[in-house]
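Peer 1: Below are the sequence and a predicted model for it; my questions follow.
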Amino acid sequence: MTPDLFGAAPPGLTYLPGFALAEEAALIAAALDVAAAAPLRVMSTPGGRKMSAAMTNCGAAGWVSDARGYRYERHDPLTGRLWPEMPKLFVKLAQAAAAEAGFAGFSPDVCLINRYEPGAKMALHQDRDEADFSAPIVSVSLGLPAVFLWGGAKRTDKPARLTLHSGDVVAWGGTTRLNFHGVAPLRPGRHALLGAVRLNLTFRRAL
C-alpha cells in the first residue's frame, strides 16, 4: 500500500490545506440547502452496480448515472425540476481556489455534492463527461477526513494517498485533467458540524 503523503501534494495536483475552513459552516449550510431542494440519492452504474456515496447537484446541469450511461442533465430526473442554482458562495470559493492553483478565469457551471458515510468510497475514475477539458476540477472537503487517491493517466498507475481534512481543497487541470482519482473507504469518526459524514463539493465546467 502506498503511504499517506502527510500534507505533501503529489505531482500534478494542487493541495490547498484549510483553504475553505473559514467558510466551513456556511458551505455546509448551503450544501444542505441544495440537498433539501434536490434530494441526495444513491445512483447506479450503467452496469447496475449501486454506488456507495449518495449525491446531488447544483448549477446549470447535474451529473447522473443509470442504465443509459454517465452524463449531464439540465433537469433533476428525481424531481423533474431544474437543479438548484449554484450558491454564490460556491462560485466565489471555486474561482478563488482555481486561481490559487494557477487556473485563473475558471467559471464553474456545475457542482457535484457527494455524501460519504463510513465505509463509502469512490473507485478510481476519470472525470471525462464534461464538454470542456481545458477547465480545471476543484474539489472541496467538508466533514470527516478522507484519503484522496491520486493516480496517473492509466487506471493501472499506482495512486498516491493524500489525507484531506474539512476545509481542504485540491485542484487539477491541464496535462493532468484526466488523471485517475478516487476516495478510499471512509473511516468512522465524528465531525462537530456534520457528525459521521463527509461532504465533497466538486466544481467543473461541464457544458
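Peer 2: It's in.

Peer 1: rest of the way, CA atoms for contacts and neighbours
Peer 2: OK.

Peer 1: count of neighbours near Ser65?
Peer 2: By the criterion of other CA atoms under 10 Å, Ser65 has 17 neighbours.

Peer 1: Kindly report the same for Leu112.
Peer 2: Leu112, neighbours per other CA under 10 Å, totals 20.

Peer 1: for it, what are its contacts?
Peer 2: Listed by CA atoms under 8 Å, 6 or more residues apart in numbering, the contact set of Leu112 reads Met55, Thr56, Asn57, Cys58, Gly62, Trp63, Asn200, Leu201, Thr202, Phe203.

Peer 1: Turn the residues you listed into TSV, columns for neighbour count, distance to His181 and secondary structure.
Peer 2: Output for the contacts of Leu112, formatted as TSV (neighbours: other CA atoms under 10 Å; distance: CA to CA, whole Å; DSSP: H, G, I helix; E, B strand; the rest coil):
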residue	neighbour count	distance to His181	secondary structure
Met55	23	17	strand
Thr56	27	20	strand
Asn57	27	20	strand
Cys58	27	22	strand
Gly62	24	20	strand
Trp63	21	17	strand
Asn200	22	14	strand
Leu201	25	15	strand
Thr202	22	13	strand
Phe203	28	15	strand
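
Peer 1: The structure to be compared is supplied as follows:
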Amino acid sequence: MQAGVNRGTVIAGIAIGAAFVYFAISIAVLPSAYIPSLAPPKPAPIVTDVSILPSNATQIGNSFALRVNATNQGDHADRQMVSIAFPNLTRTDGVVAVLKSNFKQSPTFIKAGKEIGSGYAGTEQIIKSQYASVEVFSSPWQKGESFSITLSVKPTQEGRFVFLVKAIGFPHNGDQAHWPRGGTLDHQSEYVSVYSVNVIKA
C-alpha cells in the first residue's frame, strides 16, 4: 500500500514539475520567439529614379516623358503608393497621360477639389486637393520589389513646370514608411521631392 502511495506521489510530482516547466517556457521563451512575427511590418519605400526626357527644357505644345521608379527596402507593405503631383495644374485632362506602368493597380487621376487623405493618416484626415496629381499603387508590395510608371506630359504655359514626387508605405508606422523623409511639405502635409522642367516658347 505504501509503495502505491509513493508511486502516486512521484507521478504527481512529475506532472506538477512538467506543468511548471511548460508554463515557465510559455512565459519566458515562447513570447520572445513569436514577437517578431506578431510585430507589424515596417515598409520602407524609396524612389530610386526620376527621369525626364528631355532633361532640361521643352517647347510649349511638345510633350516630355516622365518616368518614376520606386522600391520597397523594408518589410512587405500591405499597400504602397507613388504620387506625382502637378501644382501648375488643376486637372490632368489633355496634359498628362500614362505611357506605361507595371504597378499592380491602375493609376488614379486626381483633380483639384477632390477629397483626399492627409498627414499619412489616409481617410482619417480628409482635405480637398489643391492641384492635380496621379497616384498609383501596388497591393501588396513585397520587400525588394520595384515598380515604375512613365507619363507623357504636355505643358501648355511658358515657364517653370513643377511636379512633386513621393512614396508612402502602409501600414505607415514611422518615418521609414514614407519617402522623402524630410524637406518640402505638400498640400497633404506630406513630404515630397520637387522637380521642374523649363518650358519655352516654340
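Peer 2: Ah, there it is. Quantities reported herein were computed from a predicted structural model and do not represent experimental measurements.

Peer 1: After superposing, what score do the chains get?
Peer 2: With the length set by TM-score structural alignment, normalised by the length of structure 2, the two chains reach a TM-score of 0.32; 90 aligned residues with a CA RMSD of 4.1 Å.

Peer 1: need the contacts of Leu112 of structure 1 in TSV with distance to Ile113 of structure 1, can you?
Peer 2: Formatted as TSV, the contacts of Leu112 of structure 1 follow (distance: CA to CA, whole Å):
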residue	distance to Ile113 of structure 1
Met55	5
Thr56	5
Asn57	6
Cys58	8
Gly62	10
Trp63	10
Asn200	6
Leu201	5
Thr202	7
Phe203	9
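
Peer 1: Name the next helix or strand downstream of the host helix or strand of Val162 of structure 2, please.
Peer 2: Secondary structure assigned from DSSP states H and E places Val162 of structure 2 in strand 159-170. Sequence-wise, the next helix or strand downstream of strand 159-170 of structure 2 (DSSP H and E) is strand 178-179.

Peer 1: Please name every helix or strand in contact with the strand holding Val162 of structure 2.
Peer 2: For strand 159-170 of structure 2, the elements it packs on are strand 45-53, strand 79-86, strand 178-179, strand 191-200, judged by 3 or more CA pairs under 8 Å, 6 or more residues apart in numbering; DSSP states H and E.

Peer 1: for the second one, which positions count as buried?
Peer 2: Residues of strand 79-86 of structure 2 classed as buried by neighbour count (16 or more other CA atoms under 10 Å): Arg79, Gln80, Met81, Val82, Ser83, Ile84, Ala85, Phe86.

Peer 1: Just want the angle from it to strand 159-170.
Peer 2: 170 degrees (axes from the mean of the first three to the mean of the last three CA atoms, to 10 degrees).

Peer 1: Looking at the buried residues of strand 79-86 of structure 2, which two lie furthest apart in space?
Peer 2: Arg79 and Phe86 (23.0 Å; CA to CA).

Peer 1: need the helices for structure 2, in chain order.
Peer 2: For structure 2, the helices defined by DSSP state H occupy 2-28, 30-38.

Peer 1: Ala24 of structure 2: how many residues sit nearby?
Peer 2: When neighbours are defined as other CA under 10 Å, Ala24 of structure 2 has 12 of them.

Peer 1: next one: the one 4 residues further on
Peer 2: Neighbourhood size, Ala28 of structure 2 [other CA under 10 Å]: 10.

Peer 1: again with Ala65 of structure 2
Peer 2: So Ala65 of structure 2, with other CA under 10 Å, has 18 neighbours.
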